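Peer 1: predicted model and sequence below, questions to follow.
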Amino acid sequence: MPIKDAFGLAFSGATEAGFAPYSQAVRQLQCFIGDPVAAVDRAITQDPGFVMAHVFKGYLFGLATEREAMAVARACHEAALPLAATKREQAHVSALGRLANGRWHEAAGILDDIAIDFPLDAVALQVGHQIDFFTGNARMLHDRIARASPSWQSDMPGYHAILGMQAFGLEEMGEYIRAEKLGRTAVEIEPRDGWAQHAVAHVMEMQSRQRDGIAWMRANPEAWTRESFLKVHNWWHLALFHYDLGDTDEVLALYDGPIYGARSMLALNMVDASAILWRLYLGGADVGDRWAALAANWAPKAGAANYAFNDAHAMMAFVGAGLDAPVRTLLEAQREAMAGNDDNATFTRDVGHPLTLGIKAFGEGNYPEAIGLIRPIRAIANRFGGSHAQRDVIDLTLIEAALRAGDGALATALTAERSMARPDSPLAALFSRRAADLSEN
């Protein structure tokens, strides 16, 4: 008889000895803590025929957005293919195969079907939710979890993760009050749930509640930073609140400390580093030699072009550091990517390539060209992934380009739009004053 979990789901090829570290890996991913790869490796060593252990490891690498990691995900898929599996597990193997080969949307669809049939399949829900994030699918960030929610009870293991994911989905759909309530509840249940912590931070970012956001992040940082692989991103959220308040010194202190003091080579962490430095760059802040150090770490990835969202943030670093060679490498790699037939070809063609060129034009002081490249993609920018908070850098760049180009009409229109969305934002007020000054002169 196959091992069954607390929800009655069967796990082919697993023994109790192998299932224990697998369960640990799942719990770690639900909180974004520890080393789930090491845990699932222990499960595979114990039970080489444990199909879901191979699949889960593949998911971890497939969601890393690194070219080298995708090769590991494909190897995990190959290892899983011949193993005994239930229909549910076979669907997971199929989903991993799609993800490992850049078919993000197909993988998301298969995982959705699994969760509809098995709403207590926590892995299907969580991996699907992450793919929805990486593909910028706000509707599914909400709906995927909403469909399963009635099947979950508060005494079930991992319930906090369901609440945290639902909170983020609600936030991305603009349902801020419910999002904050569920996110706070998730953190009360499991203080180390970094995703739920981040969902509440997103609410406060979108509502321009800077002081509330700082208080929320500062209240118990030990909980969301200890052994957390989401901690850099959550520190980035704290920096955003200080950025909106114009507290540049605190932003730089956070950058030099928990955001990029360790100078991570992981793309997910470098994205956050680029994103905060670029925001300061737009405001004319002197960031010293920080760009050079960050660009040096991006340079080896310039030719990857496997995830367009990363490319745009790499370009920010290259522009900030004044480098030419990696810019050429990146743009050539993007042109090759657009000739492909995976989902990233579309991500790059629709949003990533024009945005990357727009960032380059901005750095060159060609603000009209930057405007021409960035304006058409704003309404479809979700197609290349990320959250509303992350993609806000596109709007910030466009507003600054309009102001620097001396385009008073466009600057006035864009700043009015931002003031309507963020009426309590000091940065929005600053933009409005600058636009008014431009129109008067």
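Peer 2: Structure's in. What do you need?
Peer 1: make it CA atoms for all contacts and neighbour counts henceforth
Peer 2: OK.
Peer 1: Ala262 versus the closest residue to Ala138 other than its chain neighbours, what's the distance?
Peer 2: Nearest residue to Ala138, sequence neighbours excluded (Cα to Cα, 6 or more residues apart in numbering): Glu172, at 5.5 Å. Distance of Glu172 to Ala262, computed by Cα to Cα, to the nearest Å: 30 Å.
Peer 1: Ala64 now?
Peer 2: For Ala64, the distance to Ala262 (Cα to Cα) stands at 19 Å.
Peer 1: more neighbours, these two?
Peer 2: With neighbours defined as other Cα atoms under 10 Å, Ala64 and Ala262 compare such that Ala64 has more, 15 against 10.
Peer 1: then this one, side by side with the first:
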Amino acid sequence: MPTTRTGELASIDMDMSIAFLAQNLGGYLSEGRVDKRSSAYAKALTAFELLCNLNFRDREIALELISGDVLTSLYDMFPNVVSALFSWASGDLIATRQYWVAHLKLVPSDIVVSFMLHMLDFLHGHSDCYEQYLLDDARCGSPRLGGFYQGVLAFSLCEQGRYIEALPIALEAHQKNANDVYSLHALVHAWHGVENHGAVVNHLQQVDAWRHNAGMNIHVSWHMAISLLQSGRLEPSVTAYRAFRALSAGHDAEQDLDAVNYCIRLYCSQLPGPDFSTEYALLARNWAPSIYNSLSYFNDLHAAIAFMLAGDRTLLRKLKKRPPIRVLDKDLQKVGSQLISAISSFADGDYMACARELHSSQSQWYRIGGSRAQREILEILLKFTLRFADVSPAKTSKSEATSS
């Protein structure tokens, strides 16, 4: 059960740690900071980063990192925060959320834990829960961290489809601290939501700080590339794609979400462009280990698309036949299975079956997590399949007969 004691907990000022979090998220592993910083907080934050990757491997590493007496001093101050990390690393998502909610009841001004809970809900498709703890304008007044919090707040509004409300908040947040990548990220999402792709491109070309943020530079570069693509500017879009692919550290699948997301958009656009077959093969190879390592159907969707683009039916079949992710609820397992099946049908050229699977699961797409902007690929695929459903009439007829 969540700990409910107060005392020194309520008097702790978390401002110093959120600045640490906001500017360095994603940087510890790539820059070797775990070895250099042995403090309990650094290890807890690294564990949080690893858990956000949503795979068995990194969950085990996170659990090992925070096990034993490593976090004793942090637990004494923030028992619910540490208990939440242990619960997440142990696969108990319900308890994770309960602990962080309990902490926020004691320390409602804690922007660090607001962000952590936000990420848990974001990754697991619970944008409907944001209003419980994020829509608190009082926290925006923090002289040092108000901009960061406003950025998270604006992003949460975007994920509820409230782009018009999000835009002025994101603009104000970005003006408070132009170097804060999260307020910039929220601003980009707000512009994306109102289809102002020109504003995205122009602003990202004018500001520079995001390019040096190890945790977000790849993703923000993806926004640049897809905004250029949406504007019909194919050549600079592909150039932007090549630029963020060059930032990828090694061949871990977690680095390739944005790459796959871009590639399926390019594929469905049918714009005459360069041959991407080698790129597709590399992405499929990178995603192969994720088949039995994944804790996310959002990740699985991108893995399936990578296999489909590469024409690797063997990997796609393995993913489709893999047991469901049992730590997730059965409704989510069903949605995830439907989406993988839809991509498999797409790979077979059975566009009608693909469209049927996508349409039947459409109201539940949000459950797989990720942002609305990232999940746009499902809308793009649905429109593509409906447009070309009559390309293979034999397979279409077969699908109709099978389903009747």
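Peer 2: Sure thing, it's come through. Treat the numbers as computed from the prediction; the structure is a model and nothing was measured.
Peer 1: TM between them?
Peer 2: After superposition, the two chains reach a TM-score (TM-score structural alignment, normalised by the length of structure 2) of 0.85; 379 aligned residues with a Cα RMSD of 2.8 Å.
Peer 1: one step back: just give me the match in structure 2 for the residue nearest to Ala138 of structure 1.
Peer 2: Matched by TM-score structural alignment, Glu172 of structure 1 corresponds to Glu159 in structure 2.
Peer 1: tally of neighbours for its match?
Peer 2: Neighbours of Glu159 of structure 2 (other Cα under 10 Å): 24.
Peer 1: count the neighbours of the aligned residue in structure 2 for Leu280 of structure 1 for me.
Peer 2: Taking TM-score structural alignment, the alignment pairs Leu280 of structure 1 with Leu266 from structure 2. Leu266 of structure 2 has 20 neighbouring residues, counting by other Cα under 10 Å.
Peer 1: got it, and Asn286 of structure 2?
Peer 2: 19.
Peer 1: ok, it to Asp300 of structure 2 distance?
Peer 2: Noted for Asn286 of structure 2: a distance of 13 Å to Asp300 of structure 2, by Cα to Cα.
Peer 1: same question, Phe48 of structure 2
Peer 2: 21 Å.
Peer 1: helices along the stretch 51-200 of structure 2, start to end?
Peer 2: Here the stretch 51-200 of structure 2 has its helices, by DSSP state H, counting those that start in this stretch, at 56-66, 72-77, 79-89, 93-106, 111-123, 146-159, 163-176, 181-193, 197-206.
Peer 1: which helices and strands sit right next to the shortest one?
Peer 2: When contacts are defined as 3 or more Cα pairs under 8 Å, 6 or more residues apart in numbering; DSSP states H and E, helix 72-77 of structure 2 sits against helix 40-51, helix 79-89.
Peer 1: any chance of the ones you listed in CSV, with distance to Ser109 of structure 2 too?
Peer 2: What follows is the helices and strands packed on helix 72-77 of structure 2, written out as CSV (distance: least, Cα to Cα, whole Å):
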stretch, distance to Ser109 of structure 2
helix 40-51, 19
helix 79-89, 14
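Peer 1: ranking these by burial, who's on top?
Peer 2: Ranked by mean neighbour count, the helices and strands packed on helix 72-77 of structure 2 are led by helix 79-89 with a mean of 23 (mean count of other Cα atoms under 10 Å).
Peer 1: so where in structure 1 does that helix end up aligned?
Peer 2: Helix 79-89 of structure 2 lines up with residues 90-100 of structure 1 when matched by TM-score structural alignment.
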